[in-house]
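Coordinates only, no sequence provided:
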């Protein structure tokens, strides 16, 4: 059936999603940590019914994500933003369980709007991190993310329920994470002892093949017991990694020193992180031993817009479909209408093989995104 679906489209695989969720369940059981889904990474709420039995709630990076988590996921709803407006706080204070402020100035300005409604916390910047890209490094020079250690005093924590650290990005090493955890315990432990909960953020890639889940769980459990706090992790990519493909069709093949297969999609519009982080995509039909090499090029007008360079055992043909692998995280949440390209539909293949449509888009969606009314 999927071969008849018009491209481009995303296909989420329920069986692969459950595989990741079972690892998350194991981590929770061994460590006592609670897990809240990071909606900034993945917000396709049509599959939340699959995820909800495994996780404890959601966490946000903006007010609309708070509302989405509250309405479609339930459980605990954590509200965080780098910069709230007063109206933002008023809109979410009644529907969130935890409100985490990015700075002491925001805490001072808005805590009165939250007291008695939600648990209050702040984000701390530990000054250390594990991130492969400077763009995604929360401890980068002049970082605006979280309160710096030098700005802290014991009195601040007398009026807090918890804190959030976020210092990882696709960290695939339990040992690296434990080193960060030890640093936090040593430098901030006397503050944490006053609190009820600590969130250690996201970016801990515990579903990566070979990750030492039991070692991570033991470290989390020891940290939680040492400081008498409930720990949280905020997984995004760890939950949905390798669960969805972007399916595209080759619409043309051109050559200018190298063959380029142009597909009916674009990184600029449909897989933005490929472009932003210069991280080439992987193609399901490719082969490292293949003798036929192609640039997989986008159909946008941006000259450098391409998915990757890939080799194939047979020459590509116009009309052939390709699967761009691992296209869930930080992908569907960043879709845009650049060049007026057709937006990919979204499907879920259930464990029994049934394919369910979650969303599709048409010209009217594109038109509405630009204006609703004309100047009279």
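Arrived safely, thanks for sending. Being a predicted model, the structure only gives us computed values, none of them experimental.

hey, let's count contacts and neighbours off CA atoms from now on
OK.

What is the subsequent helix or strand relative to the host helix or strand of residue 10?
Assigned by DSSP states H and E, residue 10 belongs to strand 9-13. Later in the chain than strand 9-13, the nearest helix or strand by DSSP H and E is helix 14-31.

Please compare the first structure with the one that follows:
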């Protein structure tokens, strides 16, 4: 039996709207209703894209109210997913070398395995910008998509891990040493999952707002030495 169990938890969503929760609850109630009736709480998991502009918040509210009414005012928990930091945060890397190995590979000072492990684990292909300087003018270019631009590259990190790369990414103009690669929408996993594998430095944390740009924290060797 379930003696001593006070709640149930399911996690089936990833970047979903409220209608997905409605379908999930139909399944959950069909198979687990006798157990729900004896529970004090239920966790609907994460993956609810609540801050997205087209998210049906009213449907979510009504769905939770109806569920609580059916189950003796059971406590309903929603996990804070990526929606709390969706489309927020940039990870800015520099191109430190361009090498050739079957195709062009741009080596960055940022690591997928150390700084962006979710990109490899999901896998998740981030949206990126290329920032270059020509004749003292800053030029920003949006990455075109795999093999959609004139110049295609794999992007590789500086660690010894053979899988520390992603690709391909393509641009209308070639990459060169010193160009910046801006990984967009990186706040929700980069800060909590980054690590100092291979001794690579952790990225500095900075804030950009109406008052300007401010470095909040730089990481040193002491942070690396004391981390483990």
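Sure thing, it's come through. Everything numeric here is computed off the predicted structure, so don't read it as measured data.

TM-score of the superposition?
Here the superposed chains carry a TM-score of 0.82, computed using TM-score structural alignment, normalised by the length of the second structure; 213 aligned residues with a CA RMSD of 2.3 Å.

The strand holding residue 10 of the first structure corresponds to what range in the second structure?
Using TM-score structural alignment, strand 9-13 of the first structure lines up with nothing in the second structure.

which outside residues touch that strand?
Outside of strand 9-13 of the first structure, the residues within contact range by CA atoms under 8 Å, 6 or more residues apart in numbering are 243-248, 327-328, 344-351.

Pick the one among those closest to residue 367 of the first structure.
Lowest distance from residue 367 of the first structure to these (CA to CA) belongs to residue 344, with 15.9 Å.

Can you tell me what that closest one aligns to in the second structure?
Matched by TM-score structural alignment, residue 344 of the first structure corresponds to residue 203 in the second structure.

Can you verify my assumption that its match contacts residue 219?
Yes. Taking contacts as CA atoms under 8 Å, residue 203 of the second structure lies within contact range of residue 219: 7.3 Å.

Which helix or which strand is home to residue 130 of the second structure?
Taking DSSP H and E as the criterion, residue 130 of the second structure maps to strand 128-134.

Which strands and helices lie in contact with that strand?
Applying 3 or more CA pairs under 8 Å, 6 or more residues apart in numbering; DSSP states H and E, we find strand 128-134 of the second structure packed against strand 137-142, strand 180-184.

between it and strand 137-142, how many degrees?
Strand 128-134 of the second structure runs at 160 degrees relative to strand 137-142, counting by axes from the mean of the first three to the mean of the last three CA atoms, to 10 degrees.

From the chain's centroid, how far away is strand 128-134 of the second structure?
With CA atoms, centre = their mean, to the nearest Å as the basis, strand 128-134 of the second structure stands 22 Å off its chain's centre.

for stretch 61-70 of the second structure, same thing?
30 Å.

according to the alignment, it goes to what range in the first structure?
Using TM-score structural alignment, stretch 61-70 of the second structure pairs with 217-226 in the first structure.

mean distance, that stretch to its aligned residues in the second structure?
Its aligned residues in the second structure lie a mean 1.7 Å from stretch 217-226 of the first structure after superposition (mean CA distance after the TM-score superposition for the first structure).

which of the residues in the strand holding residue 130 of the second structure are buried?
128-132 (16 or more other CA atoms under 10 Å).

for stretch 321-334 of the first structure, same thing?
Buried positions in stretch 321-334 of the first structure, judged by neighbour count with 16+ other CA under 10 Å: 321-334.

now do stretch 167-182 of the second structure
Residues 168-171, 175, 179-182 are the ones in stretch 167-182 of the second structure that count as buried (16+ other CA under 10 Å).

just stretch 19-38 of the second structure next, same as before
Residues of stretch 19-38 of the second structure classed as buried by neighbour count (16+ other CA under 10 Å): 21, 24-25, 36.

Give me the contacts around the strand holding residue 130 of the second structure.
Here strand 128-134 of the second structure makes contact (CA under 8 Å, 6+ apart) with 138-143, 178-184.

Between those residues, which sits nearest residue 13 of the second structure?
Proximity to residue 13 of the second structure was ranked across these by CA to CA; first place goes to residue 184, at 22.0 Å.

Now the top strand by length along the first structure on the second structure. Mean distance?
For the first structure, the strand with the greatest residue count under DSSP state E is strand 244-255. Superposed on the second structure, strand 244-255 of the first structure shows a mean distance to its aligned partners of 0.8 Å (mean CA distance after the TM-score superposition for the first structure).

Does that strand pack against any helices or strands, and if so which?
With contacts taken as 3+ CA pairs under 8 Å, 6+ apart, strand 244-255 of the first structure sits against strand 9-13, strand 259-263, strand 321-324.

Out of those strands, which is the most enclosed?
strand 9-13 (a mean of 24; mean count of other CA atoms under 10 Å).

ok, which stretches of the stretch 101-250 of the first structure are helices?
Using DSSP state H, counting those that start in this stretch, the helices assigned to the stretch 101-250 of the first structure run over residues 104-110, 154-158, 174-192, 213-227, 237-240.

Out of those, which gets nearest to residue 369 of the first structure?
helix 237-240 (27.5 Å).

one step back: any chance of the buried residues of stretch 167-182 of the second structure in JSON lines, with distance to residue 3 of the second structure too?
As requested, those are arranged in JSON lines below (distance: CA to CA, whole Å):
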{"residue": "168", "distance to residue 3 of the second structure": "52"}
{"residue": "169", "distance to residue 3 of the second structure": "53"}
{"residue": "170", "distance to residue 3 of the second structure": "57"}
{"residue": "171", "distance to residue 3 of the second structure": "59"}
{"residue": "175", "distance to residue 3 of the second structure": "61"}
{"residue": "179", "distance to residue 3 of the second structure": "60"}
{"residue": "180", "distance to residue 3 of the second structure": "57"}
{"residue": "181", "distance to residue 3 of the second structure": "54"}
{"residue": "182", "distance to residue 3 of the second structure": "51"}
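
quick one: which of these is nearest residue 5 of the second structure?
After measuring those against residue 5 of the second structure - CA to CA - the closest member comes out as residue 182, at 46.2 Å.

how close does the closest one get to residue 96 of the second structure?
14 Å (CA to CA, to the nearest Å).

try residue 10 of the second structure
The gap separating residue 10 of the second structure from residue 96 of the second structure is 44 Å, by CA to CA.

Ok, residue 12 of the second structure next?
Distance from residue 12 of the second structure to residue 96 of the second structure, by CA to CA: 40 Å.

What of residue 53 of the second structure?
Distance from residue 53 of the second structure to residue 96 of the second structure, counting by CA to CA: 38 Å.

So which of those two has more stuff around it?
residue 96 (17 against 8; other CA atoms under 10 Å).

For stretch 63-72 of the first structure, which residues meet the burial criterion?
63, 65-70, 72.

Confirm residue 100 of the first structure sits in a strand?
Yes. Counting by DSSP: H, G, I helix; E, B strand; the rest coil, residue 100 of the first structure is part of a strand.
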